[in-house]
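Undergrad: Below are the sequence and a predicted model; questions follow.
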Amino acid sequence: MPKSDIWDLIAIFGQIVAYILAIILIIQILRAIFGGTWEIENIILALIILNLTVTFGISGYIISLNNKISGHIGWHRGISNG
């Protein structure tokens, strides 16, 4: 498996985890508005974890994009990647 495919899979996995966590948090925030939910500290901690998850998901995508751009620029320069 090429290295760029691994980074693509990591980026997709990070995005899926972020979406699942975001859905859970939206449900908990709505429950907090209408009563009976997690403690506010737990919601804040979950939001911080969501932020980290999104950050890692975006960074995986950026690394993948950087590899694609580097290959394309190398193609213009006449450098073969493999």
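TA: Good, I have the coordinates. Numbers count the residues shown, from 1 in each chain.

Undergrad: only C-alpha atoms for contact and neighbour calcs from this point on.
TA: Fine.

Undergrad: what's the closest non-adjacent residue to the most centrally placed residue in the chain?
TA: Taking Cα atoms, centre = their mean, the centroid of the chain lies closest to G57, which sits 1.8 Å from it. Nearest non-adjacent residue to G57, counting by Cα to Cα, 6 or more residues apart in numbering: G14, 4.3 Å away.

Undergrad: residues in contact with that neighbour?
TA: Applying Cα atoms under 8 Å, 6 or more residues apart in numbering to G14 gives the contacts T53, V54, F56, G57, G60.

Undergrad: Which residue lies closest in space to the third one, excluding its sequence neighbours?
TA: Think F56. In space, F56 is closest to G14, 6.6 Å off (Cα to Cα, 6+ apart).

Undergrad: quick revisit: gap between the residue nearest to the centre of the chain and A46?
TA: 16 Å (Cα to Cα, to the nearest Å).

Undergrad: another one to put next to it:
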Amino acid sequence: MLAGLAGELDKIPGIGDAAAKRLNDRSGTIGDVASEIESLAGNLRDLSGILANVGEALAGLGAKLTESGGSVNTLISWPAPAT
């Protein structure tokens, strides 16, 4: 969009060339920033998926720890043999 505007400004005699050049330069910079933001968004989506997997694994670990804790508790409270 900025490049199109620069093309229109370029048609204005006297001031159009300088303004069009500056606008073209800035539109390239804005385009670069937009590409970097898109890349960052993709990386954040990937990180979100990884963190979701870690959360699921930790939930599974918690369930196993609870289960093994119950088993240990059963062993500890088992009646001692009479002597």
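TA: Right, received. Where do you want to start? Quantities reported herein were computed from a predicted structural model and do not represent experimental measurements.

Undergrad: ok, now how distant is I24 of structure 1 from I40 of structure 1?
TA: Distance from I24 of structure 1 to I40 of structure 1, by Cα to Cα: 14 Å.

Undergrad: Would you tell me what helix or strand the alignment partner in structure 2 of G71 of structure 1 is located in?
TA: Using TM-score structural alignment as the criterion, G71 of structure 1 maps onto S48 of structure 2. Under the criterion of DSSP states H and E, S48 of structure 2 resides in helix 16-76.

Undergrad: tell me which element the residue nearest to G57 of structure 1 is part of?
TA: helix 3-34.

Undergrad: so how far is that helix off the chain centroid?
TA: Its chain's C-alpha centre and that of helix 3-34 of structure 1 lie 7 Å apart, by Cα atoms, centre = their mean, to the nearest Å.

Undergrad: Same check on stretch 63-70 of structure 1?
TA: Counting by Cα atoms, centre = their mean, stretch 63-70 of structure 1 comes out at 16 Å from the chain centroid.

Undergrad: Now do that stretch: everything it contacts.
TA: Stretch 63-70 of structure 1 is contacted from outside by S4, W7, D8, using Cα under 8 Å, 6+ apart.

Undergrad: try stretch 50-60 of structure 1
TA: With Cα under 8 Å, 6+ apart as the criterion, stretch 50-60 of structure 1 contacts W7, D8, I10, A11, I12, F13, G14, Q15, V17, A18, L21, A22.

Undergrad: same question, stretch 28-44 of structure 1
TA: Applying Cα under 8 Å, 6+ apart, the contact partners of stretch 28-44 of structure 1 are L25.

Undergrad: Cool, thanks, signing off.
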